[in-house]
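Colleague: Coordinates for the following, if possible.
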Amino acid sequence: TWQIYNPIRLMHSACIQNLFVAGTDTTSITVEWAMAELIRHPDIMKQAQEELDAIVGRERLVSESDLPRLTFLSAIIKETFRLHPSTPLSLPRMATEECEVAGYCIPKGTELLVNVWGIARDPALWPDPLEFRPARFLPGGSHADVDVKGGDFGLIPFGAGRRICAGLSWGIRMVAVTTATLVHSFDWELPAGQTPDMEERFSLLLQLAVPLMVHPVPRLLPSAYQIA
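Modeller: As a prediction, the model looks like this:
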């Protein structure tokens, strides 16, 4: 029995490990982009901190249970996923039959990649697409009802359909909790006169070409940082 099922168990463990590593990489990349944008836009950073102070206070760290009430933070996360998708191209898909897409004939057997990065910067879908503008996702904003879960094809950082990213829910929560914790717990300082370098480095993942280097300054009560 062990000889029959052990390879399956090993394959299952390897699959979980690969998902975890991939999820960790994409999460850290997205959080780095979010922090770079917030540092570049101190007014948006201040608004996010004010929301966190009002909901969480300064006596404890933010928790996952706080997320549903953090409306502005949610808008920041959506805008980060839009402007800086960690995977700029979808996984390859193959056309099982000849079809037509937007007037183009796609022969059977053609491998296709969806340009997630390009779609989210299409000015026909997104006014001022290169601007970091979380307000577009707030109630009353131009894209208030748009989410990142594959139902709105103008914003598909996790893909869509049957092969949507298996770690979607986990990834969104981790990005939101990590970004909220960093924004809430610290003010962030750059060397005098410097701003984050927003040049992109394209590969399988979309990363900052120059890693973000900043200095954190605690802003909560000292007791908030104590680990029980």
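
Colleague: make it CA atoms for all contacts and neighbour counts henceforth
Modeller: OK.

Colleague: helix, strand or coil for residue 217?
Modeller: Secondary structure, DSSP: H, G, I helix; E, B strand; the rest coil: residue 217 is strand.

Colleague: Burial check on it, number of neighbours?
Modeller: Residue 217: 11 surrounding residues under other C-alpha atoms under 10 Å.

Colleague: swap in residue 148?
Modeller: Counted by other C-alpha under 10 Å, the residues lying close to residue 148 total 21.

Colleague: which residues does it contact?
Modeller: Residues in contact with residue 148 (C-alpha atoms under 8 Å, 6 or more residues apart in numbering) are 78, 81, 155-158.

Colleague: again with residue 206
Modeller: When contacts are counted by C-alpha under 8 Å, 6+ apart, residue 206 touches 29, 84-88, 200.

Colleague: go on, residue 134?
Modeller: Residue 134 neighbours (C-alpha under 8 Å, 6+ apart): 72, 75-76, 78-79.

Colleague: Try it again at 7 Å.
Modeller: Contacts for residue 134 were tallied using C-alpha atoms under 7 Å, 6 or more residues apart in numbering; they are 75-76, 79.

Colleague: before we move on, the earlier item: what about the contacts of residue 148, which one has the most neighbours?
Modeller: Within those, most neighbours by other C-alpha under 10 Å means residue 157, with 29 neighbours.

Colleague: Run through the strands of the protein in chain order.
Modeller: Residue ranges of the strands in the chain, as given by DSSP state E, are 93-94, 99-101, 104-106, 111-112, 186-189, 200-202, 206-208, 215-218.

Colleague: One more, please, to line up against the first structure:
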Amino acid sequence: MTELLQNPVSMSKVCNELAGIIDSGRNIEESQIGQLPYLQAVIKESFRLHPPAPFLLPRQAETATKVTGYTIPKDARVLINIWGMGRDANIWSEPEKFVPERFLAKTVDFNGGDFGLIPFGAGRRICPGMPLAIRMVHLVLGSLLNHFKWKLPADVERNGVDMAEKFGVTLIKAVPLCAIATQI
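Modeller: Next comes the predicted model:
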């Protein structure tokens, strides 16, 4: 929601998509998520920039191996920094910008098939709550955008939104978002 409030063009695109498919003020159904490609792109871009957890569960090397020129010794614990992967200029053009359109041209899923976007992990250690989380995030964000018109308070608009994040087991905003909702 924070990224959308700071990017009015993206906000209007997703709201227009919702109004065209669902009709403003109506409830979004789970079966309609597949008909909302821009909403899906917004969620993917949000997970790229702000993954639920900054690191995946630790992995342990079974044998000594080399990865991109680095030697990982046997039994070493390895942490995968997905927060850093989402901001890697070698993978993403303009990695610090919120650009949902980057996900419209290519098929990227959360299931670990595309290592550029793995907010829930991959393989045997993928988050077991991922299917529920993905459904709920789409339904909640879609419902919030379809039922309310959103804007930032005047002082936040003037001073800008503090985008600092608090790193821990999960990743949260250091300063909670303050926004004004007006029912449609």
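
Colleague: Quick check: which of the strands of structure 1 is buried the most?
Modeller: Neighbour counts averaged per stretch over those are highest for strand 206-208, at a mean of 21; criterion: mean count of other C-alpha atoms under 10 Å.

Colleague: Show where that strand falls in structure 2, residue numbers please.
Modeller: Mapped onto structure 2 using TM-score structural alignment, strand 206-208 of structure 1 spans residues 171-173.

Colleague: post-alignment, that stretch versus structure 1, mean distance?
Modeller: With mean C-alpha distance after the TM-score superposition for structure 1, stretch 171-173 of structure 2 departs from structure 1 by a mean of 0.9 Å once superposed.

Colleague: Now do the longest helix anywhere in structure 2: which range of structure 1 does it align onto?
Modeller: Secondary structure assigned by DSSP state H gives helix 130-147 as the longest helix of structure 2. Applying TM-score structural alignment, one finds that helix 130-147 of structure 2 aligns to the residue range 168-185 of structure 1.

Colleague: Residue 150 of structure 1 versus the nearest residue to residue 144 of structure 1 once chain neighbours are set aside, what's the distance?
Modeller: What sits nearest to residue 144 of structure 1 in space, not counting adjacent residues and going by C-alpha to C-alpha, 6 or more residues apart in numbering, is residue 137, at 4.2 Å. Here the criterion is C-alpha to C-alpha, to the nearest Å. By it, residue 137 of structure 1 lies 16 Å from residue 150 of structure 1.

Colleague: Neighbour count for those two, which is higher?
Modeller: When neighbours are counted by other C-alpha under 10 Å, residue 137 comes out ahead of the other of residue 137 of structure 1 and residue 150, with 22 against 19.

Colleague: my guess is that one contacts residue 75, does it?
Modeller: Yes: distance between residue 137 of structure 1 and residue 75: 5.2 Å, which falls inside the contact criterion (C-alpha atoms under 7 Å).

Colleague: Which other helices and strands does the longest helix belonging to structure 1 contact?
Modeller: Ranked by residue count under DSSP H, the longest helix found in structure 1 is helix 2-40. Here helix 2-40 of structure 1 is seen to pack against helix 42-55, helix 168-185 when contacts are counted using 3 or more C-alpha pairs under 7 Å, 6 or more residues apart in numbering; DSSP states H and E.

Colleague: matching residues in structure 2 for the first one?
Modeller: Residues 8-21 of structure 2 are where helix 42-55 of structure 1 aligns, taking TM-score structural alignment as the criterion.

Colleague: what about the matching stretch, how far off from structure 1?
Modeller: Using mean C-alpha distance after the TM-score superposition for structure 1, the mean distance for stretch 8-21 of structure 2 is 0.8 Å.

Colleague: nearest residue to the residue most central in space within structure 2 other than its sequence neighbours?
Modeller: Per C-alpha atoms, centre = their mean, the C-alpha nearest to the average position across structure 2 is that of residue 47, at 1.7 Å. In space, residue 47 of structure 2 comes closest to residue 119 once its chain neighbours are excluded; the distance is 6.2 Å by C-alpha to C-alpha, 6+ apart.

Colleague: List which of the contacts of residue 206 of structure 1 are still in contact in structure 2.
Modeller: Taking both residues aligned by TM-score structural alignment, their matches' C-alpha atoms under 8 Å as the threshold, the shared contacts between this structure and structure 2, drawn from these, are 84-88, 200.
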